[in-house]
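**Student:** Sequence first, then the predicted structure:
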Amino acid sequence: MSEKKLTRSRDKVIAGVCGGIAEYLGWKKSHVRILYVLFSICSAAFPGIIVYLVLWFVMPEEGMP
C-alpha cells in the first residue's frame, strides 16, 4: 500500500502549495486555488498569506527525498 505524502506540486502558479494540496486530496487544482483565495479574502487576507508562506517553506517539493 502506497502512502500519500503532502508535497508542493510542480504544476505551480506561485509555489505549488495549492496544487500540492489538491493532488493530496484528489481535488481539482483550480477549485483549491479558488477556495484558498476566498478563505484569504474572508479572513482579511493577512492570515491566508502567512499560512501560504509557512506551507511554502514546510512542504517539500514533489520528487524531493
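**Tutor:** Great, that's in hand.
**Student:** all contacts plus neighbour counts: C-alpha atoms, from now on.
**Tutor:** Fine.
**Student:** quick one, helices of the protein?
**Tutor:** Per DSSP state H, the chain carries helices over the ranges 17-25, 29-42, 46-58.
**Student:** try this one next to it:
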Amino acid sequence: MASPSRPRSATLSRPRNDRVIAGVCSGIARRFGLSPNVVRLIFVLSLLLPGPQFLIYIGGWILLPNE
C-alpha cells in the first residue's frame, strides 16, 4: 500500500526529488508503493548476480520521463 505522504502513481516516471543517481529506483518504488531504499537495496544486491542489471538501469534512465 502507498503511504499517505507518497501517493501511488499510475504511471512510471522519475521523480524530480528523492533521487540518488537518476531516480529510476525511486520511480519504481513510487509506482509500486514501496520504499525507495528497499528498491535500491534490491538493485544493489542484484548486481551480485550475472545479468544486464546495469544496462537495464541505464535504459530506465534514458526511457523513463521526468515527473
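**Tutor:** Good, I have the coordinates. A quick note: this is a predicted structure, and the numbers were derived from the prediction, not measured.
**Student:** Got a TM-score for the pair?
**Tutor:** Once the chains are laid over each other, their TM-score by TM-score structural alignment, normalised by the length of structure 1 reads 0.81; 58 aligned residues with a C-alpha RMSD of 1.4 Å.
**Student:** picking up where we left off before, nearest to residue 3 of structure 1, of the helices of structure 1?
**Tutor:** helix 17-25 (10.6 Å; C-alpha to C-alpha).
**Student:** hang on, the earlier thing: and the helices of structure 1, which is most packed in?
**Tutor:** Among the helices of structure 1, helix 17-25 has the highest mean neighbour count (mean count of other C-alpha atoms under 10 Å), at a mean of 22.
**Student:** how far apart are that helix and its match in structure 2?
**Tutor:** Helix 17-25 of structure 1 differs from its equivalent in structure 2 by a mean of 0.2 Å after superposition (mean C-alpha distance after the TM-score superposition for structure 1).
**Student:** That helix aligns to what range in structure 2?
**Tutor:** Residues 24-32 of structure 2 are matched to helix 17-25 of structure 1 when aligned by TM-score structural alignment.
**Student:** for the helices of structure 1, which one sits closest to residue 4 of structure 1?
**Tutor:** Smallest distance to residue 4 of structure 1 across those (C-alpha to C-alpha): 6.9 Å, for helix 17-25.
**Student:** just checking, what packs against that closest one?
**Tutor:** Counting contacts by 3 or more C-alpha pairs under 8 Å, 6 or more residues apart in numbering; DSSP states H and E, helix 17-25 of structure 1 packs against helix 29-42, helix 46-58.
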